[in-house]
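*Asks:* Could you work out the structure for the sequence below:
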Amino acid sequence: MDNVQGVVANLSGTLHNLVAELSSFWLLVQFGILLVAGFAGALAGATIRRRVDLDKLGASWPPLIKLLAKALLDCIGTILFIAIAFIAREAMLSMTWPSRSYLVGVAVSLATAWVVIALVTSLIRNQFIHRVVSIAAWTFAALDIVGLRSAVRAELDAYAVMFGGLRISALLVIKGTVLLLIALWIANALSDFMDRRIKSEKDLTPSVQVLISKMIRILLIAFAIITVLSSVGIDLSALAFFSGAIGVGLGFGLQKIVSNFVSGIILLADKSIKPGDVISVGEHFGRVGIMGARYTSVDTRDGREYLIPNEDFITQRVANWSYSSDLVRLSVKFNTTYDSDPRKAQAAAVEAAQRVDRVVQKPTPQCMLTAFGSTSIEYEMWFWIRDPAAGIINVRSDVLLALWDTLAHQGVTIPKPGPARVIYELAREDEPDPPKDQDDTAAPKSPFPG
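*Replies:* Have a look, this model is predicted:
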C-alpha cells in the first residue's frame, strides 16, 4: 500500500510541475524547439535516405555491418533530431535556469535511448523477440529517465502469489519473460553458428553433423533456461514440487513428441537414415532433407516436401536405396516373336541399356530369357544406376525407348498384343480359298475314240 501511495505521490508531483510549466513562457519555447528539431530531422533524414543507396554502397560489407548500417540509416532522422535538440538545450542552459529546459532534456534522453535500443535489437532477426525486447528495454529506460523506475518496480513486486515455497510476483514474471527471450535468442544464434561450423567439417558424416548440432542446441537451450531461472532468484530445488506433474504430462500429453524426439536421436546415432539418402517409406519416395527434432523432411520428384514423424521410421519398414551403396538395380521386361533370334534380342537389349547415360557400365547390364510364352518369348533385363534421386520412372522410359530403336534396327520383332493377334489369325482362317488358275483345269476329252 505504501508503494501505491509513493507512485501516486510521484505522479502528483510530476503533474504539479507540468501544470506549473504550462503557464510559463519557457514551456512554449521548449515545445517550439522540439517541433522545429523534429521537422528538420524528419526532412533531412528523408533526404539522406533517398540519396544513399545502401545496397550498392555496402555490397561487399559483412552481414553484421549491413544490418547495423541499415538500422542507422532508418534512425538518421531521430539522430538529427537529437543533435538539434541537444544543441538547443545546451544554449538554454547557458542562458537560463536548468528547469526551463527540462522537457527538451527528457526528449533528448528518450530519443537517445530509442536509437541505442533500435541499433542493438536490429541484430535480432526474429520479429516477435525483436519487438518484445525493444518495447521492454525502452519502457525500462523511459521509467528510469522520468524517475519512476524504483516506484514501479516496488509496486510490481508487491503483487505476488505463493506456490509451495516459491514466491512469484508480477515483477518476477516480467523479468523472467524478457530475460528468457533474450537468452533463448542468444542460445539459438550460437547454435546456428556452431551448426554452420560443424557442417563445414568434411571429415564428419551428415548424420554425425546433425547429431552433434542437435546435442549442442539442446545443451545451450537448457543452459539458457537454468541461467535465467537462477538470475531472477528462483531456487531450482523449489521446482521439485512440480516434478510429478511434469512426469505425468510427459507420459500422456507429450508422449508422441517425446517418442519422435527419441526416435530422431536413434536414427542419427545408428546412421540408418541420414541427410541425402534416397528412401521410400509407406507411399513416399524421395531424398532425405532436414532431420528435425520431431520430423524428417523427404523431398519428392514432384516438388513436394513431406514432413514424416521420426517415429514412423522406427515402427515402419523403410527402404534405403543408398544405405551401404549408391548402386541401385532396376529391371524392364519385354517380349519378342518366335521368329526372332533370342540371342540377337539379348545382345540388342544390353546394347540399348548401355547407350543410356544414367546406366552405369559396371556392373554390366544383363538380359535373361525368362520364359517361352504362349505367343512370344519373354525376357527381363537388369541394369544399374547411381542416382536414384534423379528419378526411377524416367530412366526406365529412356531404356525402353532405346530398346525399341535397337530391336527395330537389329530386325527383332516385338509381338502385337495377344487378343489382337488371335483375332487376326482367326480372320485369316475364315478367308475363302483363292480361285484356281485356268491352267490348272483338266484338259477336255478328245471326241475321237482311242
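*Asks:* from here on, contacts and neighbour counts on C-alpha atoms
*Replies:* OK.
*Asks:* Using the three-state scheme, assign residue 364.
*Replies:* Using DSSP: H, G, I helix; E, B strand; the rest coil, the structure places residue 364 in coil.
*Asks:* Contact partners for the residue nearest the centre of the chain?
*Replies:* Centroid check for the chain by CA atoms, centre = their mean gives residue 290 as the closest residue, at 7.9 Å. Residues near residue 290 by CA atoms under 8 Å, 6 or more residues apart in numbering: 275, 296, 297, 298.
*Asks:* Where does it sit: helix, strand or coil?
*Replies:* strand.
*Asks:* Roughly how far does it sit from residue 211?
*Replies:* The gap separating residue 290 from residue 211 is 12 Å, by CA to CA, to the nearest Å.
*Asks:* now swap in residue 353 and tell me
*Replies:* 41 Å.
*Asks:* More neighbours: which of the two?
*Replies:* Ranked by neighbour count (other CA atoms under 10 Å), residue 353 and residue 211 place residue 353 first, with 30 against 20.
*Asks:* Strands of the protein, residue ranges please.
*Replies:* Residue ranges of the strands in the chain, as given by DSSP state E, are 160-163, 166-169, 278-281, 284-291, 295-299, 305-309, 318-320, 328-336, 366-372, 377-385.
*Asks:* can you list contacts of the first one?
*Replies:* Defining contact as CA under 8 Å, 6+ apart, one finds that strand 160-163 is touched by 167, 168, 169, 170.
*Asks:* one more to put side by side:
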Amino acid sequence: MEQLNRILQTPLIVFGDISISLVQIFTVLAFLVIGVMLVLWSSSFLRRRLGKRGVDVNVVQLVSRAWLILGLVIVVISTLDLLSVPLAAFAFVSGAVAIGFGFGAQNIINNFISGWILMWERPIKIGDFLELGEVRGTVESIDTRSTRIRRVDGVHLLIPNSQLLETTVTNWTLVDDLVRTAIRVGVAYGSDVRLTESLMYRAAKEHPDVLETPPTLVIFDNFGDSSLEFELNVWLHSTAERGLRLIRSDLRFSIDELFREHGIVIAFPQRDVHLDGQLRIVRDRGVTAGQSD
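*Replies:* All right, here's what the predicted structure looks like:
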C-alpha cells in the first residue's frame, strides 16, 4: 500500500511550481465525468419541469441552454482548482488559444452567437412557418449552431443560424397566424358579373375557415383577352402552406359547383381567326387574266 501510495503521489507533470500527480489525474477525471453527467441531467430535468408547467418552448430552450453552459463553465473552473492551476496563468494561455481558434472557426463562432441572438430576441420561434428562398417549412428546434426546419414535404433541413439573421426571411407567424389568400377566376364574356360576384361571396361565406373580420372582398379585376377576370380575397388562420392550399382547393370546388348551378361559364383561352377569302379570289382572277393576255 505504501508503494502504491508512493506511485500515485509521484508527480507526473511539473509546470513551474505546479505538479500534477497520478492521483490528481484520476480525481479530476472522476470529477469531470460526474460533473458533466450531473449538468446534463439537471438541464434535462429543468426542461421537463418547465415543460410540464406549460412554459413556452422557446423560453424552456433558452433557460436550459443557459443552465447547461453555466454548469459546464463551473465544472471547468472547479477542475482547474483541483489541479491547483491559477486562473491568471490559465487566462493568459486561454487568451492565446482563443485568438488562434477564433481565426480558424469564425463561422462556428458566428453561428453560435447568432443562435443565442435568435433564442434571446426571438425573431424566429419554434413552431413558426418560414419562407427562406425556395425553402418553406416549420421550425422544430433552434440549436446553438443551426436551426432545424421541417419542410412541407416532410424533409428536415439544418440551416446555419447566421443565415437566418443575414438574409431576408419571411416569417408567416411572426406576430400571429392571420393570413390572406387570393383565388383568381375568369368567366366568359356575356356572363352576369353581379351574379358572379355574389356567388364568389357565397362560396367564401360557406367555408368554415374563412373569417368574417377582416371582411372578404371580391374584385372585378380586368377585362382580359379571353375572359372577365375576378379575384376573391379571404382572410383565415393558418400556420402552414399546406393549410392554405387545402382551403384554396375547397373554395375552387365550391365556386365551380355554384357556377355550374347558375350557368356561369369559366372561360378558357381562345382566339378567333378571320380569313378574307374575297381578296384571294380577286388575286387568283388577276393572275388568270394576265396569263390569258
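*Asks:* Show me what the residue nearest to the centre of structure 1 lines up with in structure 2.
*Replies:* Using TM-score structural alignment, the partner of residue 290 of structure 1 in structure 2 is residue 141.
*Asks:* what about the closest residue to that match other than its chain neighbours, neighbour count?
*Replies:* Closest residue in space to residue 141 of structure 2, ignoring its immediate chain neighbours: residue 148 at 5.3 Å, by CA to CA, 6 or more residues apart in numbering. Using other CA under 10 Å, residue 148 of structure 2 is surrounded by 19 other residues.
*Asks:* Sort out which of the contacts of residue 290 of structure 1 are buried, if you could.
*Replies:* Using 16 or more other CA atoms under 10 Å as the burial test, those include 275, 296, 297, 298 as buried.
*Asks:* how near is the counterpart of residue 112 of structure 2 in structure 1 to residue 185 of structure 1?
*Replies:* Using TM-score structural alignment, the partner of residue 112 of structure 2 in structure 1 is residue 261. Separation of residue 261 of structure 1 from residue 185 of structure 1 (CA to CA): 22 Å.
*Asks:* Check residue 150 of structure 1 too.
*Replies:* For residue 150 of structure 1, the distance to residue 185 of structure 1 - CA to CA - is 28 Å.
*Asks:* Tell me which of those two has more neighbours.
*Replies:* Using other CA under 10 Å as the criterion, residue 150 of structure 1 and residue 185 rank with residue 185 on top: 19 against 13.
*Asks:* and the equivalent of the more buried one over in structure 2, what is it in contact with?
*Replies:* Taking TM-score structural alignment, residue 185 of structure 1 has residue 37 as its aligned residue in structure 2. With contact set as CA under 8 Å, 6+ apart, residue 37 of structure 2 has no partners.
*Asks:* Ok, residue 160 of structure 2 next?
*Replies:* If you count contacts by CA under 8 Å, 6+ apart, residue 160 of structure 2 has them with 111, 145, 146, 147.
*Asks:* any idea how far residue 260 of structure 1 is from the aligned partner of it in structure 1?
*Replies:* When structure 1 is aligned by TM-score structural alignment, the residue opposite residue 160 of structure 2 is residue 309. To residue 260 of structure 1, residue 309 of structure 1 is 6 Å away according to CA to CA.
*Asks:* Residues that sit against both of the two, list them.
*Replies:* 294, 295.
*Asks:* remind me, longest helix of structure 1?
*Replies:* Taking DSSP state H as the criterion, structure 1 has its longest helix at helix 170-199.
*Asks:* Count the neighbours of the aligned partner of residue 70 of structure 2 in structure 1 for me.
*Replies:* Here residue 70 of structure 2 is matched to residue 219 in structure 1, going by TM-score structural alignment. Residue 219 of structure 1: 13 surrounding residues under other CA under 10 Å.
*Asks:* Which among the strands of structure 1 is found nearest to residue 197 of structure 1?
*Replies:* Across the strands of structure 1, residue 197 of structure 1 has its closest neighbour in strand 284-291 (17.0 Å, CA to CA).
*Asks:* Mean deviation, the closest one versus structure 2?
*Replies:* With mean CA distance after the TM-score superposition for structure 1, strand 284-291 of structure 1 departs from structure 2 by a mean of 1.5 Å once superposed.
*Asks:* in that strand, what's buried?
*Replies:* Neighbour counts over strand 284-291 of structure 1 (16+ other CA under 10 Å) mark 285, 286, 287, 288, 289, 290, 291 as buried.
*Asks:* repeat for stretch 273-286 of structure 1
*Replies:* For stretch 273-286 of structure 1, by 16+ other CA under 10 Å, it's 273, 274, 275, 276, 277, 278, 279, 280, 281, 285, 286.
*Asks:* between these, which is closest to residue 189 of structure 1?
*Replies:* For the buried residues of stretch 273-286 of structure 1, the minimum distance to residue 189 of structure 1 (CA to CA) is 22.5 Å, reached by residue 275.
*Asks:* Distance of that closest one relative to residue 187 of structure 1?
*Replies:* Distance of residue 275 of structure 1 to residue 187 of structure 1, given as CA to CA: 24 Å.
*Asks:* With residue 380 of structure 1 instead?
*Replies:* Noted for residue 380 of structure 1: a distance of 57 Å to residue 187 of structure 1, by CA to CA.
*Asks:* So if I had to pick from the two, which one is more boxed in?
*Replies:* Set side by side, residue 380 of structure 1 and residue 187 show more neighbours around residue 187, with 22 against 17, by other CA under 10 Å.
*Asks:* got a list of what that one touches?
*Replies:* By CA under 8 Å, 6+ apart, residue 187 of structure 1 lies in contact with 217, 220, 221, 224.
*Asks:* which among those residues gets closest to residue 428 of structure 1?
*Replies:* residue 217 (78.7 Å).
*Asks:* If we ignore the residues flanking it in sequence, what's nearest that closest one?
*Replies:* Using CA to CA, 6+ apart, the closest residue to residue 217 of structure 1 is residue 191 (5.3 Å).
*Asks:* try residue 229 of structure 2
*Replies:* Leaving aside its sequence neighbours, residue 229 of structure 2 sits nearest to residue 186 (CA to CA, 6+ apart; 4.4 Å).
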